Every structure is written in structure tokens, then in C-alpha cells.
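Colleague: from the sequence below, what's the structure:
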Amino acid sequence: TYQFSQSRNVMIEKVFFSGHAKIVHLLLERNISGTIPSDSQGATPLHYGAQSNNAETVGVFLSHPSVKDEPDLEGRTAFMWAAGKGSDDVICTMLALTPHIDINMADKYGGTALHAASLSGHVSTVKLLLKKGATVDSLDVMKHTPLVRACEMGYKDVILTLIKGSARVNLVDVDGHTALHWAALGGNAEVCQILMESGISPNVQDHAGRTPLQCAAYGGYITCMAVLMENNADPNIQDKEGRTALHWSCNNGYLDAVKLLLGYNAFPNQMEHTEERYTPLDYALLGGHTEVIQFMLEHGALSIAAIQDIAAASIQAVYKGYTVRKAFRERKQLLMRHEQLRKDAAKKREEEQRRRREAVQRAPVDAAAETRRGSLERAEQEKLTSEDKDDSTVEKRNSSKGGRTKTKEERHKAQRSRLSRSSIPPDQHESPEVLSRSSTRLRELLSPTSCREPTRAKSREPAPSSASTPSTPAFSVDKTSTRGSALLKKDAHTSVHAASGKRNAHTSPLKHRVHKEPTSERASVK
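Modeller: Below you'll find the predicted structure:
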């Protein structure tokens, strides 16, 4: 029996490459071990038969129960090898004989069969895989899509096929590069045009801030640079370190690229953001590119040293101009302030004059109004005074009437008391002892020594009128009683005269009554 060995594996591979299916079938039938050896890369005879596009041989091999599509050391299967080589017949045979095969299976780098076909530029294989359901935007470990692989290599037809298959052009990889960045790095002007027509921006920047134009300038791809700038790519965009496309062209000494960039208004003195602050001319000087240096100097390029000198002089001039302008502004503000103060003072004077004129015009009117107001106040005061006098008169009248009434009542009460004493007979109510004491008391009262005190006490009481006085007991009155009545008359006249000074004309009847009372009193005494 014939057995496989490592030395005989080379013969199997040659048989696969030559396409002798019968010999392959014979060898597989004589394989007693049931295992398929592999080479140093882990590839089996099936891998080599798949990439040789021998569909019949691959079919014979897959028909044997001991054969399976095992991946090599990098994780690639025979199906991926076939896609990378564009073996459409082998792909169709493998899909037909092994329907469970995973068309989107990835290797250890994340690449699929569609990645391999796109990287190799096999349009028919790409179409076949897309037709069989391959994922158009599958990502590898670097987040590269099949479109990015095709743009990197510049396969226009493959790119159009992928875009037609709904591939997204704006996806970025781990570094922020888009498909346009990879196309510019490869100098593929037509691919750049296709991608920009598909909607990608020519000024898109990666994570380092570099644009597709800078990528093309780095490689000196004049055609690609021209296409990008014709589609409004900005030559003055700086990356995160401050470099522009002109920096990269001067650094690598691409004179034609420098001329193209300056023709599209690239700024020749853009400085970096680094500590050195290099300009494109500094890069040309560091690289020793004489022609580029000469051309840059002719177009106004400066080194960082020259710029610093010019900047120092400019700063001094600007500072001097600043001080002059500052002094001018301060003087102008001072003059404006003085002018405003003068206007305010003039306005204040005019306002004061206007108030004075108004005061002069209002003076006669105010005087007349004041006169009328004073006359009204005086009239009101006189009216109030007259009302007060009337009220006081009425009050005095009422008080005098009340006094007269009170005096009359007291006089009548005293008269009734005297009449009651004098009208009662002594023998009806009093005993002989009481009568003797009364007579004794009467004699004492009628004596000259005691006659003065009763008369004085009697003068304080009002005397009853002569008309109302009844007959009194007959007893003699001496000169002392007459003298007491005269004194009483004198006191009455004095009180009447004092009261008359305080009363008005309405109290005159009371005076007449007071004058009548002494007369009646004298009559009663007589």
C-alpha cells in the first residue's frame, strides 16, 4: 500500500497543480491513515488545488470523506485562497459541494474572502462573492473594508463594483484614514475622483490632522494633487503639528509639487506648532534642495530666523504706534469730557434762566391769589369769631337765668322756713319750760351786744320780697338792726357792680332785680 508522507506531499501538490484528477483519486483511495499532511505554513494540497483554479481536482478531493477545508497557520482556508487567486470555478465548486461553508469567515487578521479578492483586484470574484451574500463592509483588525483594500491598490473596477454594491465611502480605519487617504497615498487620481464624486470630502482629516492632499504631497503625486485641488482641497490646512502640504513637498524636494501648491495660493511661510516653528523653507534648507530653496525665495518664502527678526521690528513699531494711539485716544477723551461738561453747564444755566422767567411771570398771579386767599381766611375768621360770641352770649344768658332761678328758689325756701316758725303758737306745741328758754333767747338776741352777729349772718341769705312776706310778730328793732341792714345793702350793691362788669347788655334785668331786693328788704325791716 501507498501511504502519504512529508516527502510525497510535494508530489500531491504537483499533481493538483497539473490537474490530474484521476491520480488524485487513486492517491486518496490508497491513503490508509485517513489524514492529509500540510506544509510548513499549514497549507494542505486542497489549498494549492484551490488557488490553481482546478475545479475538477478540488471536487475529487472534497468528495473524499477524509478531506476537510482546514485553515492554515494564518487562519486562511482553501476558499480564501481561491478568492485571492480569482478562482471563480473552484469557489462555485466548493459552494456546491460544501453548502455549510461560511463565506464571511475571517482569518486571524480579520480578512475575509472578499478582502482577498478586492486586494487582488479580481472583479469577477468580487461580483460572485457579493452575489453569494458576502458582507460588503466587513472590517479587519485595522478596520479596513474591502473598499479600502481596493483603493489602496488602485483597482478602479473593483471600487466601482463595491460602491455599486452599497459600500460606504466615509468609513475610517483605526488611524482615521478614509478610502480617499489610501487612494492619495497610492497616487491614484482616477480613484480619488470616483471617491469624491461618491460624496467624500477632499478636506477630510485623519486622527493626526492630515488631509488626502498632504498624503499625495508626501508622495509627490502631481496628478492626484491637481485632482484634489480642482475639487476644492485646501492647501493651507495644517495637521496637529502645524505642517501643510507645502512642508511635505519641500521636505522631499518635489519641485513640481511645490510649484503646483504655490500656484493654488499655498501660503509659503506657514509655521509649525512645534518648538522649532519651522517653515517650508526651513524644511528645504534642512534637506539641501537647492532648486526648491531658490524657487521658494523667489516667491517670498522666509525662514523662521528671518520671521523672528521681522516680527521683533514689527512688534516694536506696533508698540510705538500703540503708545501714540493710546495718548491720542486719552487726549481725545479728555477733550470730549470737557466739551460735555461745558454743554452741561450751559444747559443748566439756560434751565435756571427759564425757571426765573417763569417765576417772574407767575409772581402777579400768585400775589392776587394770595390776596384772595387772605381775604377769604379773614372773612372765615370773622365768621367763626361772631359765631363764638353768639354761643358765649347764649351760654351766659342761660347761666344767668339758671343763677336767678336758683337764687329765687333759695329765697323762697328761707321765707317759708321763717313763716313756719313764726306762725306756730308757742302754747300749742311747746311746754312752759321751752317757752321760758325761748323768751330768754329772744332777749339775748335783742340785746345790744348780740344784735351784730345775727344781722351779719342774715345778710348772707337773700331777703324775701315785700309782696310775699307775711305779718311778723311785733317786736322793736333798735338802731343796731338798722345799721346791719344798711351794711347788707352796701354788700349787695358791691356784688351787683362786680357782676355787671362781666356780663353784657342781656344781664341788665338781673341788675334791676338786685336793686329791688334791698328795697323790699328795707320794707320788711321797717
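
Colleague: going by C-alpha atoms from here, please, whenever you check contacts or count neighbours.
Modeller: Fine.

Colleague: end to end, how far does stretch 233-246 reach?
Modeller: 13 Å (C-alpha to C-alpha, to the nearest Å).

Colleague: another sequence for comparison is provided below:
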Amino acid sequence: MISSKFFFAAAVLFVASLCQHSIAVAGVYEDLRWAVEDNNTGDVTKLLAKGADPNTPDENGNTLLMVAIRNKNPALADVLTNAGAKLNLRNRYGETAIMLASYNGLESVVEKLYIKGAEINHEGWNPLIYAASGGHPKIIQLLLEGGVPVNSASRNGTTALMMAAKGNHLDAARVLLKNGADPNIRNEWGKSALDWASSKKNTDFVELLKSHGAKE
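Modeller: Down below sits the predicted model:
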């Protein structure tokens, strides 16, 4: 008859093995995150080949793909995407990888993520509004061609045109207006793109908006 001491010892060994496995997994993840933070594409590739998970988020929900994009490293973003990085995960602020790529002006990354299935047309803050916030007209055009409504708005009513005006991004505004952006939409505080442009004392921006029908 097998004694209770045997079962206890076996249980202790089993728990210990689980703990060791968890520590090993955590160590691999930390190595992978450091490699991404350091833009070390070679080490990232090696760790992924050993089975490291590219989708483990940090305490703020940022994935490794998001980190690579924030570091403006398209090559590393490609490595992570090809390794199975999930494209539509969100961090605690509701941001996705393609939103961050749009804000940071990484046109090639935006295009590749879109082709691979990254969502661009969703409620709330979206890649188009982020692209306008960063002032990237080529990305704006790409997203509009992909089907994002030019007047899509965040939950507080902020549009891409408003963010272009807020950031003094004249070329971004030209693309939006050319594609039918409405300069008279107001957010929940009653502010329009013209209000933002006027507050920045940007006369060229004000004239552009008025030439497209913006009203005081």
C-alpha cells in the first residue's frame, strides 16, 4: 500500500516543477521584452524560435508589437507579426498596434498590418484619428481608401479633422477635406475644427477650413 508520505512528496515535487516552469517562462519573457526594448532583432528572432510568446502584455497591456512600433522599428514589427503577434489586442488605453503605427507615421507598418487583418474601422478613437493627430497625410489617405469614414469620431465627438487642427497639421487637413471631412462638426464641448485652428492663431488653417464651408 502506498503511504500518504509518498503522495505528499510527489505533490511537493509536482508543485516545485510547476514553479520552476513558471520562473523559466517568466525569464524567457523578460529576455524577450528586453530584446524588443533594445531593438535587438537578432535576439528577438532567436527567442521566438525557442517558443517565446510574442503576445504576453506588460502591466499596461502593451504587447511587444506595440513596443516595437513605439520604438519606430518596422523590421522588428515584421518579425513579431510573422511570429504570430495578435494584431487587434488593446492596451489599457484602448490602443491597438495599428493605431500606434498610424500616430507614429509608420506607413509601411500600417499597410502591412492592414493587409494582415488589423481592424481600422471601429467605434471610438481609431487609426484615422491617430494618424491625423500625428499629422501623416499619406497614412490618412491609406486608411480612407481602406474604408474608414472620414467623419468618424471618438466617443466625445472628436474627429480626425479636429485633431489635425489641434496639432496644426495643415497637409493632413487638406487630405481630410479633399475626402469630404465636415468642418462644422462639433464635439461634446461644442468645439469645431475651426475653433481649434483659431485658438492656434493659424490663419492659413482658418482660411483653408473656411474655404471648405467652415462657419464661425
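
Colleague: drop the TM-score for these two in here.
Modeller: With the length set by TM-score structural alignment, normalised by the length of structure 2, the two chains reach a TM-score of 0.80; 195 aligned residues with a C-alpha RMSD of 2.4 Å.

Colleague: the strand or helix carrying G321 of structure 1 corresponds to what range in structure 2?
Modeller: For G321 of structure 1, the element it lies in under DSSP states H and E is helix 304-423. Using TM-score structural alignment, helix 304-423 of structure 1 corresponds to no residues of structure 2.

Colleague: C-terminal to that helix, what's the next element?
Modeller: helix 426-429.

Colleague: what's that following helix in contact with?
Modeller: L435 (C-alpha atoms under 8 Å, 6 or more residues apart in numbering).

Colleague: after that helix comes which helix or strand?
Modeller: Note on helix 426-429 of structure 1: by DSSP H and E, the next helix or strand toward the C-terminus is helix 432-446.

Colleague: find me the equivalent region of that following helix in structure 2.
Modeller: The aligned range for helix 432-446 of structure 1 is empty, by TM-score structural alignment.

Colleague: what's downstream of that helix, the next helix or strand?
Modeller: helix 452-459.

Colleague: go through that following helix and flag the buried ones.
Modeller: R452, T455, S459 (16 or more other C-alpha atoms under 10 Å).

Colleague: my guess is P280 of structure 1 contacts A245. True?
Modeller: No - judged on C-alpha atoms under 8 Å, P280 of structure 1 makes no contact with A245 at a distance of 9.2 Å.

Colleague: looking at the buried residues of helix 452-459 of structure 1, spot the one nearest Q361 of structure 1.
Modeller: S459 (77.5 Å; C-alpha to C-alpha).

Colleague: the closest one matches what in structure 2?
Modeller: With TM-score structural alignment as the criterion, S459 of structure 1 pairs with nothing.

Colleague: going along the chain, name the helices of structure 2.
Modeller: Listed in chain order, the helices of structure 2 (DSSP state H) span 4-37, 41-49, 64-70, 74-82, 97-103, 107-115, 127-134, 137-145, 160-166, 170-178, 193-199, 203-211.

Colleague: could you dump those helices into JSON lines and include mean neighbour count?
Modeller: Shown next, in JSON lines, are the helices of structure 2 (neighbours: other C-alpha atoms under 10 Å):
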{"stretch": "helix 4-37", "mean neighbour count": "14"}
{"stretch": "helix 41-49", "mean neighbour count": "16"}
{"stretch": "helix 64-70", "mean neighbour count": "25"}
{"stretch": "helix 74-82", "mean neighbour count": "19"}
{"stretch": "helix 97-103", "mean neighbour count": "27"}
{"stretch": "helix 107-115", "mean neighbour count": "18"}
{"stretch": "helix 127-134", "mean neighbour count": "28"}
{"stretch": "helix 137-145", "mean neighbour count": "20"}
{"stretch": "helix 160-166", "mean neighbour count": "28"}
{"stretch": "helix 170-178", "mean neighbour count": "20"}
{"stretch": "helix 193-199", "mean neighbour count": "22"}
{"stretch": "helix 203-211", "mean neighbour count": "17"}
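
Colleague: so which of those helices is nearest N88 of structure 2?
Modeller: Taking the helices of structure 2 one by one with C-alpha to C-alpha, helix 97-103 is closest: 7.0 Å.

Colleague: just give me how far that closest one sits from the chain centre.
Modeller: When distances are taken as C-alpha atoms, centre = their mean, to the nearest Å, helix 97-103 of structure 2 is centred 4 Å away from the chain's centroid.

Colleague: which part of structure 1 lines up with that helix?
Modeller: Going by TM-score structural alignment: helix 97-103 of structure 2 matches residues 113-119.

Colleague: quick one: map R186 of structure 2 onto structure 1.
Modeller: Using TM-score structural alignment, R186 of structure 2 sits opposite Q205 in structure 1.
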